[in-house]
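Enquirer: only the shape, not the letters, is given here:
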């Protein structure tokens, strides 16, 4: 009571008589927000079969350290609470319940993996806690009618799959397509989009084989695919297995036209381990500036990113595009929280996330911006194709969406 009384006495009579609203009366908070702190929750694979993505969580952590060093967001420091879920859905459920019910975070930010996010999808919406800018491109994250508390970030896998299909049909004569697919929602969403893009030519898929994330290698699957005589290889795999597939194809002398998902496009985490010689000509879809692409050597946006990396992540591999991803998605979250002002409620966080028009995030490719609305939860809907040459990616063609492919 004493604190409240002092607060009242400190307010001038004139302010009270004039009906002026006090600043502290205008502030609105949910769990995870105070006058001095914003608490964000995150789960990622710092261990396990997708541990190559662990650098994303580290990059995000470094970003918030930079923000806090600069004074925070509207005077509040960001408390980024992150746990290892090992890319295991049951573990994701465990750590996310801890984040929501014990740590009491304001929202989840960039939880990684399609199967992992699927495991908490209904829970987060039942709890009405934002599951924001998830690190997966499954199309299900853009369904505000049924899941108003979940929003994606990157281009959706379905669209990306359609674009590859259209490019293959336009550029590969007598295409016979072999597909390696991770056996979960991530793989299925990609392949569904790919088949949709093929349309009446879906029969050109001559073989589809799957693997489990618990498998040690995909060597036997690649041998099966080569034996079909396919001249196109769609590599729908996370980094560890994508690299294995590229290397094995080369080892057994299989030289199809190769298409690989954007989530495995890291030069440092995938192409280098696979062997640069083995990766020549692979095509993927990009929406971020690749730090190994010489065209961005003097780019102002990546110059700022490199300065950030040098200061806050000394010794980290600046050739790993996952760090660019971490920076861009954190920049968007930063802007979302800034727009919330002193109304740091979960409802307002989602409201601001769903209100971006042509917003430029440093690190996105030219011509690609953030666009959302209450009925559109796909922030990025465009990509540009690129091919691997030498030791880096080279962009070609125009920025496009599934409709313009």
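Expert: Sure thing, it's come through. Please read all numbers here as calculations on a predicted model, not as lab measurements. Numbering: from 1, shown residues only.

Enquirer: hey, let's count contacts and neighbours off CA atoms from now on
Expert: Will do.

Enquirer: please, where are all the strands along the stretch 151-300 of the chain?
Expert: Assigned by DSSP state E, counting those that start in this stretch, the strands in the stretch 151-300 of the chain fall at 177-182, 205-211, 232-236, 257-260, 283-286.

Enquirer: how far away is residue 131 from residue 257?
Expert: As judged by Cα to Cα, to the nearest Å, residue 131 and residue 257 stand 37 Å apart.

Enquirer: same question but for residue 355, I mixed them up
Expert: Separation of residue 355 from residue 257 (Cα to Cα): 40 Å.

Enquirer: next one: residue 46
Expert: Taking Cα to Cα, one finds residue 46 at 33 Å from residue 257.

Enquirer: if we can go back for a sec, the strands of the stretch 151-300 of the chain: which one's closest to residue 334?
Expert: With Cα to Cα as the criterion, residue 334 lies closest to strand 283-286 of the strands of the stretch 151-300 of the chain, at 22.8 Å.

Enquirer: what is the neighbour count of residue 157?
Expert: Neighbour count of residue 157, defined by other Cα atoms under 10 Å: 26.

Enquirer: correction: residue 375
Expert: Neighbourhood size, residue 375 [other Cα under 10 Å]: 12.

Enquirer: next one: residue 403
Expert: Count around residue 403 with other Cα under 10 Å applied: 9.

Enquirer: ditto for residue 267
Expert: Residue 267 has 24 nearby residues by other Cα under 10 Å.

Enquirer: how about the contacts made by the closest residue to it other than its chain neighbours?
Expert: The shortest distance from residue 267 to any non-neighbouring residue, by Cα to Cα, 6 or more residues apart in numbering, is to residue 320 (6.1 Å). Counting by Cα atoms under 8 Å, 6 or more residues apart in numbering, residue 320 makes contact with 266-269, 291.

Enquirer: highest neighbour count among those?
Expert: residue 291 leads the contacts of residue 320 on contacts (other Cα under 10 Å) with 26 neighbours.

Enquirer: below is an additional structure, to be compared with the one above:
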């Protein structure tokens, strides 16, 4: 079985859960909030774009067992608004979304349709389990870039032509360990790996090694699941026996539910448990309720459930206007499209693939309050610009912000 197939098999359950609860997450927040989106991007005024279209693509998982429609919908909302405000030098963006159906062959075909038939100048806001692993080499050969809305597998963060806006699971582990040791000041730091995808294992190991180099510290305990379907309880009990003060634990949304229940059932609430972004869903909060109090999670963006954050005002308003659930996937798509929009409107002359690629090569520091590190594309061999996170904690079934300030890994680490 290929790594791509394994990734899809493992994560589809999480994707399906996230999608099933996305509307609930969005509606819960929307009911409490009346944010208003700006009418036009800064410096622009209402004016319908009528010139020849600029073709932009997106490959996302829209059908199949696991779906991520919020990212592409959010990106489309950004471009639709741009088109009512003059577009790019009078030219509208024609945004084409391809559904990879969670199938590697379909993902490869989709990339070729966009690049060779649609003649897209750029891909924006893609949210797929397969796009990076399947198409990264093809993108490099075709010299086309992708501002990824959701980077999942290691290839997303190790390609010259792909730059994700999210922190990702691997940097997510490093920054979560850093949060435990350097912010919470926990002494005995531990790590439990629940992902059993071969292509992920070495990347997660490297994430731990990176934390060790940054801090000069070592893990007190490291445990790993045998199979993704195994009971997590023995690993949690081993962490307790090892004397762990804080445990960084990964896995999919279902693992978050299992961890929260096992922590409560086995009296392990004296340990600080920190999950990855996959734990940060309305469903986890709803299912655990007060039993999950104290469970923490990494929010790769400004926490979407924070209705008091002014940084989310335009995003929240634009999502509400377009009936898009408020989720981290929607944040990723919105941010990716906003970055692309701002890069395109600054261009002089012809807007074609070569020119857009050259424009992104100059993008070395894009600052936005939605993430804690400047976004960049540039011309490096690999891109993992988002080196920051905020953290959320469960209280009575509701995710609340645990860190007012961003937790950012040291430069050069």
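Expert: Cool, got the structure. Just so you know, these numbers come straight off a predicted model, no measurement behind them.

Enquirer: redo the strands of the stretch 151-300 of structure 1 as TSV? Include mean neighbour count and distance to residue 305 of structure 1.
Expert: Shown next, in TSV, are the strands of the stretch 151-300 of structure 1 (neighbours: other Cα atoms under 10 Å; distance: least, Cα to Cα, whole Å):
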stretch	mean neighbour count	distance to residue 305 of structure 1
strand 177-182	24	32
strand 205-211	17	36
strand 232-236	26	29
strand 257-260	21	26
strand 283-286	25	18
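
Enquirer: would you list these in JSON lines and tack on distance to residue 197 of structure 1?
Expert: Listed next are the strands of the stretch 151-300 of structure 1 as JSON lines, based on distance: least, Cα to Cα, whole Å:
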{"stretch": "strand 177-182", "distance to residue 197 of structure 1": "13"}
{"stretch": "strand 205-211", "distance to residue 197 of structure 1": "12"}
{"stretch": "strand 232-236", "distance to residue 197 of structure 1": "13"}
{"stretch": "strand 257-260", "distance to residue 197 of structure 1": "14"}
{"stretch": "strand 283-286", "distance to residue 197 of structure 1": "15"}
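
Enquirer: so which of the ones you listed is nearest residue 15 of structure 1?
Expert: Among the strands of the stretch 151-300 of structure 1, strand 283-286 comes nearest to residue 15 of structure 1, with 55.3 Å by Cα to Cα.

Enquirer: and the closest one, what other elements does it pack with?
Expert: Strand 283-286 of structure 1 sits against strand 257-260, strand 384-389, with contacts defined as 3 or more Cα pairs under 8 Å, 6 or more residues apart in numbering; DSSP states H and E.

Enquirer: so how far is the helix or strand following it from its chain's centroid?
Expert: Note on strand 283-286 of structure 1: by DSSP states H and E, the next helix or strand toward the C-terminus is helix 300-312. Centroid displacement of helix 300-312 of structure 1 relative to its chain, using Cα atoms, centre = their mean, to the nearest Å, is 20 Å.

Enquirer: now residue 7 of structure 2: how far from residue 327 of structure 2?
Expert: Where residue 327 of structure 2 is concerned, residue 7 of structure 2 sits at a distance of 22 Å (Cα to Cα).

Enquirer: how about the helices in structure 2?
Expert: Along structure 2, the stretches classed as helices by DSSP state H are 3-30, 69-83, 104-112, 131-142, 169-178, 198-215, 233-241, 253-265, 282-288, 313-321, 328-345, 353-361.

Enquirer: okay if I get those helices as TSV plus distance to residue 383 of structure 2?
Expert: Shown next, in TSV, are those (distance: least, Cα to Cα, whole Å):
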stretch	distance to residue 383 of structure 2
helix 3-30	20
helix 69-83	20
helix 104-112	20
helix 131-142	12
helix 169-178	12
helix 198-215	15
helix 233-241	33
helix 253-265	26
helix 282-288	30
helix 313-321	24
helix 328-345	14
helix 353-361	12
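
Enquirer: to residue 405 of structure 2, which of those lies closest?
Expert: Across these, residue 405 of structure 2 has its closest neighbour in helix 169-178 (13.4 Å, Cα to Cα).

Enquirer: by contact count, what packs against the closest one?
Expert: Secondary elements touching helix 169-178 of structure 2 (3+ Cα pairs under 8 Å, 6+ apart): helix 198-215, strand 246-249, strand 388-395.

Enquirer: winner for burial among the ones you listed?
Expert: Compared across those, strand 246-249 shows the largest average neighbour count, a mean of 26 (mean count of other Cα atoms under 10 Å).

Enquirer: before we move on, back to that, would TSV of the helices and strands packed on strand 283-286 of structure 1 with distance to residue 126 of structure 1 be doable?
Expert: Converted to TSV, these look like this (distance: least, Cα to Cα, whole Å):
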stretch	distance to residue 126 of structure 1
strand 257-260	35
strand 384-389	36
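
Enquirer: select, out of those strands, the one closest to residue 42 of structure 1.
Expert: strand 257-260 (27.0 Å).

Enquirer: which residues in structure 2 does that closest one align to?
Expert: Mapped onto structure 2 using TM-score structural alignment, strand 257-260 of structure 1 covers residues 272-275.
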